[in-house]
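Engineer: Show me the folded form of this:
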Amino acid sequence: MVSSEEVVRKDLKMIHGHPMIHTFVFNWERIEQFQCRPDDIVITTYPKSGTTWLSEIVDMVLNDGDAEKCKRDVITAKAPMLEMADHGIRISGVEQLKKNPSPRLVKTHLPIDLLPKSFWKNNSKMIYMARNAKDVAVSYYHFHLMDRLLPLPGTWEEFLEKFMAGNVAYGSWFNHVKSWWKKTEEHPILFLHYEDMKENPKQEIKKIATFLEKKLSNDIVDKIIHHTSFETMKNNPMVNFTHMPSTVMDHSKSTFMRKGIAGDWKNYFTVAQNEKFDDLYEKQMSGSSLQFRTEL
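Structural biologist: This next block holds a predicted model:
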């Protein structure tokens, strides 16, 4: 067991060419050797792209919209983060997953080449949700303020430079979304967009149900929409991360669920920052068919 002081606000460490949260890198073999089960469902995103929202939606779909069943445990136990390390503050993702009954939800932010090989061998179903880069950058900045496992972000301007250069945990947003998008050509991955989910949750939830071979009535889909709305989830202690100790997540700095909208970046980006970001975006995304909306 380690004390919280030994893991908070540490610099990132490189693992196979990717910057990673310091404490997660310890005993990386546990990730590489992880054995998935054939019916595991992988929920994968770049950080701050609606991961918790998607996890709760998938849990509701699997449980036929039964909100009481979905309150059986906190989201970090229902959909454990694979790479979460056992740092004396909470159980490791691998250990929690070993305890969970099938079909397991496996949450991860890992880039494609860090995901355990067993997932590819077993042809596991995966759901990837992508969010526009500008809103991700703003949300990730605020998350750094409150999540003490991450390094301090510095000013917004300083953090944005790091984000654009890929010098943040999990690396470049551009590489992450492009590689997962490319992988859909050869693996059963349902690729969703955060903005589509905000605009038309019914349509997107039906896509998830079809992908998971679940038949849900319109009434059940409506229940899922209500239960997983931003306001409902923000006030739900099972999913809003208030169960985490303040030594790890300091909700006085920023709430885990802050705004949950598309277009908040306009409140942060200066004209010069926006122009610089757009130039980088055009270079990084040229040649990719992947399209994003930055507002609704």
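
Engineer: all contacts plus neighbour counts: C-alpha atoms, from now on.
Structural biologist: Noted.

Engineer: Please name the residues that touch the nearest residue to V74 once chain neighbours are set aside.
Structural biologist: Excluding the flanking residues, the one nearest V74 by C-alpha to C-alpha, 6 or more residues apart in numbering is M238, at 4.4 Å. M238 is in contact with K71, D73, V74, I75, counting by C-alpha atoms under 8 Å, 6 or more residues apart in numbering.

Engineer: Surely M238 is within a strand?
Structural biologist: No - the assignment for M238 is coil, going by DSSP: H, G, I helix; E, B strand; the rest coil, so no strand is present there.

Engineer: What separation is there between it and H18?
Structural biologist: Distance of M238 to H18, given as C-alpha to C-alpha, to the nearest Å: 31 Å.

Engineer: Could you also give me the structure for this next sequence, so I can compare it with the first?
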Amino acid sequence: MPRPHGKFIDILEKSMVVADTMDREDLMFTYKGIPYPTTLCSYEVFKAMESFEARSDDMILAGFPKSGTNWFGHILLELITTFEKKTEVEPTIYGEEFDEFPYLEVGDTEKYQRMKKIPFRRVIRTHLMSQNLPKSVFTNKAKILLLLRNPKDLATSFFKFSKVMAPFPTYDSWDEFFKDFMTGNIPWGSYFTYLSEWNKHADDEHVMPITFEEVKENPLLGVKKIAKFFELPLTEEELKGVAERSSFQAMKNNSKETHGVFGNVLFRKGGVSDWKSLFSEEQNQEMDKIFEECLAQTKLGAKIKYNVWCKV
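Structural biologist: Next up, the predicted model:
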């Protein structure tokens, strides 16, 4: 089992404590037109990140908050761990250095200098839109696993997450949150803009879109796709083992060991179609309309299978 994210959990704990002392209106700041959580990100970190030099062997998980970055991150780390044990190479995902990169945009201004010392196979997660990533990510063609989730379930999960995540503004009602979600007034901005911007890279050879729903439907096939994309050759039996250890329930059962007190927060339910318990008919129509206008004719929009997962 991949090691706990000790340093990242420390960052989360500190951000929760600070956020509890802040007024709601101070919990977010805007950088290049996009809102971010004040206690997790900063202007200084974003400026320092501009000098970050990506490598062609970096493994990047890009996904909007609540699109499955923790789950897919676990799958990838299980694949790497299994591959390294099989090939008896020196492990590359252990040690304090690994914890530097849970999320590219979270941390301190010196982290990018420290990352230069990390050897082959850096695993990087990010919630950023494509245009806000360091340019070297694309010029050096780092491989990017682009995580997608149907917007209705993502919004539902984000709303429930905001209730327990102090660095995020909380809401008295779903209706109040829905208005902010639709206008992009939430941490990391608009999911619709996020998908539209990433769609510009949907055909890049070093970018592979994959959906939360397809991996829930067929975990083994999803694990195989990820292993092939990141060039981690494993046997059928080894891939089955990774799929079993990476099931949402298995991760939730081990979440206290891997993520401490944040286990239940980060691994809440992980289901599909939970949105039906919250969306009103008017809200369904409003989201259907914006998806049709912004994304229905795009490659990523088709990949999401909106008519399958987001229609009553």
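
Engineer: Overlay them and tell me the TM-score.
Structural biologist: Remark: TM-score between the superposed chains equals 0.84 [TM-score structural alignment, normalised by the length of structure 1]; 283 aligned residues with a C-alpha RMSD of 3.1 Å.

Engineer: residue in structure 1 matching V164 of structure 2?
Structural biologist: Structural alignment (TM-score structural alignment) places V164 of structure 2 against M146 in structure 1.

Engineer: wait, isn't that match in contact with S254?
Structural biologist: Yes - using C-alpha atoms under 8 Å, M146 of structure 1 is in contact with S254, at 5.6 Å.

Engineer: Between these two, point out the one with more neighbours.
Structural biologist: Neighbours were counted for M146 of structure 1 and for S254 using other C-alpha atoms under 10 Å; M146 has more, 21 against 15.

Engineer: neighbours around K305 of structure 2, how many?
Structural biologist: Other residues close to K305 of structure 2 by other C-alpha under 10 Å number 16.

Engineer: Not counting sequence-adjacent ones, nearest residue to it?
Structural biologist: N150 (7.8 Å).

Engineer: any idea how far that neighbour lies from G68 of structure 2?
Structural biologist: Using C-alpha to C-alpha, we find N150 of structure 2 at a distance of 11 Å from G68 of structure 2.

Engineer: same check, this time on D57 of structure 2
Structural biologist: D57 of structure 2 is 22 Å from G68 of structure 2, by C-alpha to C-alpha.

Engineer: more neighbours, those two?
Structural biologist: Set D57 of structure 2 next to G68 and count neighbours by other C-alpha under 10 Å: G68 wins out with 22 against 16.

Engineer: Tell me which residue of structure 1 lines up with the more buried one.
Structural biologist: Counting by TM-score structural alignment, G68 of structure 2 lines up with G50 in structure 1.

Engineer: cool, and L154 of structure 2?
Structural biologist: Looks like L154 of structure 2 aligns to V136 there (TM-score structural alignment).

Engineer: For that match, what is the enclosing helix or strand?
Structural biologist: Here V136 of structure 1 sits within helix 133-146, counting by DSSP states H and E.

Engineer: hang on, the earlier thing: contact partners for the residue nearest to K305 of structure 2?
Structural biologist: Counting by C-alpha under 8 Å, 6+ apart, N150 of structure 2 touches E213, I304, K305, Y306, W309, C310.

Engineer: Pull the contacting residues for the closest residue to P187 of structure 2 other than its chain neighbours.
Structural biologist: Leaving out its chain neighbours, the residue that sits closest to P187 of structure 2 by C-alpha to C-alpha, 6+ apart is Y36, at 4.7 Å. The neighbourhood of Y36 of structure 2, defined by C-alpha under 8 Å, 6+ apart, consists of M28, F29, T30, I186, P187, W188, G189.

Engineer: now Y36 of structure 2, what's its secondary structure?
Structural biologist: strand.

Engineer: One more: S67 of structure 2?
Structural biologist: With three-state DSSP as the basis, S67 of structure 2 sits in coil.

Engineer: Not counting sequence-adjacent ones, nearest residue to it?
Structural biologist: In space, and not counting its chain neighbours, S67 of structure 2 is closest to R149: 5.3 Å by C-alpha to C-alpha, 6+ apart.

Engineer: Starting from F72 of structure 2, give me the distance back to the one you found.
Structural biologist: Going from R149 of structure 2 to F72 of structure 2 by C-alpha to C-alpha gives 12 Å.

Engineer: E53 of structure 2 now?
Structural biologist: Remark: distance between E53 of structure 2 and F72 of structure 2 (C-alpha to C-alpha) = 24 Å.

Engineer: Looking at the two, which one has more neighbours?
Structural biologist: More crowded of E53 of structure 2 and F72, by other C-alpha under 10 Å: F72, with 24 against 17.

Engineer: ok, so what distance separates the more buried one from Y306 of structure 2?
Structural biologist: Note on F72 of structure 2: its distance to Y306 of structure 2, by C-alpha to C-alpha, is 21 Å.

Engineer: Point to the residue nearest the middle of structure 2.
Structural biologist: In structure 2, the residue lying closest to the centroid (C-alpha atoms, centre = their mean) is T69, at 3.1 Å.

Engineer: What are the neighbouring residues in contact with that residue?
Structural biologist: Contacts here follow C-alpha under 8 Å, 6+ apart; on that basis T69 of structure 2 touches L61, A62, G63, R125, L147.

Engineer: ok, which pair from those residues is furthest apart?
Structural biologist: Greatest spatial distance among the contacts of T69 of structure 2 (C-alpha to C-alpha): R125 and L147, at 10.6 Å.

Engineer: and for those two, which residues touch both?
Structural biologist: Any residue near both R125 of structure 2 and L147 by C-alpha under 8 Å, 6+ apart counts here, and that gives L61, A62, G63, T69.

Engineer: Go through these and say which is closest to M16 of structure 2.
Structural biologist: Proximity of the shared contacts of R125 and L147 of structure 2 to M16 of structure 2 was ranked by C-alpha to C-alpha; the top entry is T69 with 19.9 Å.
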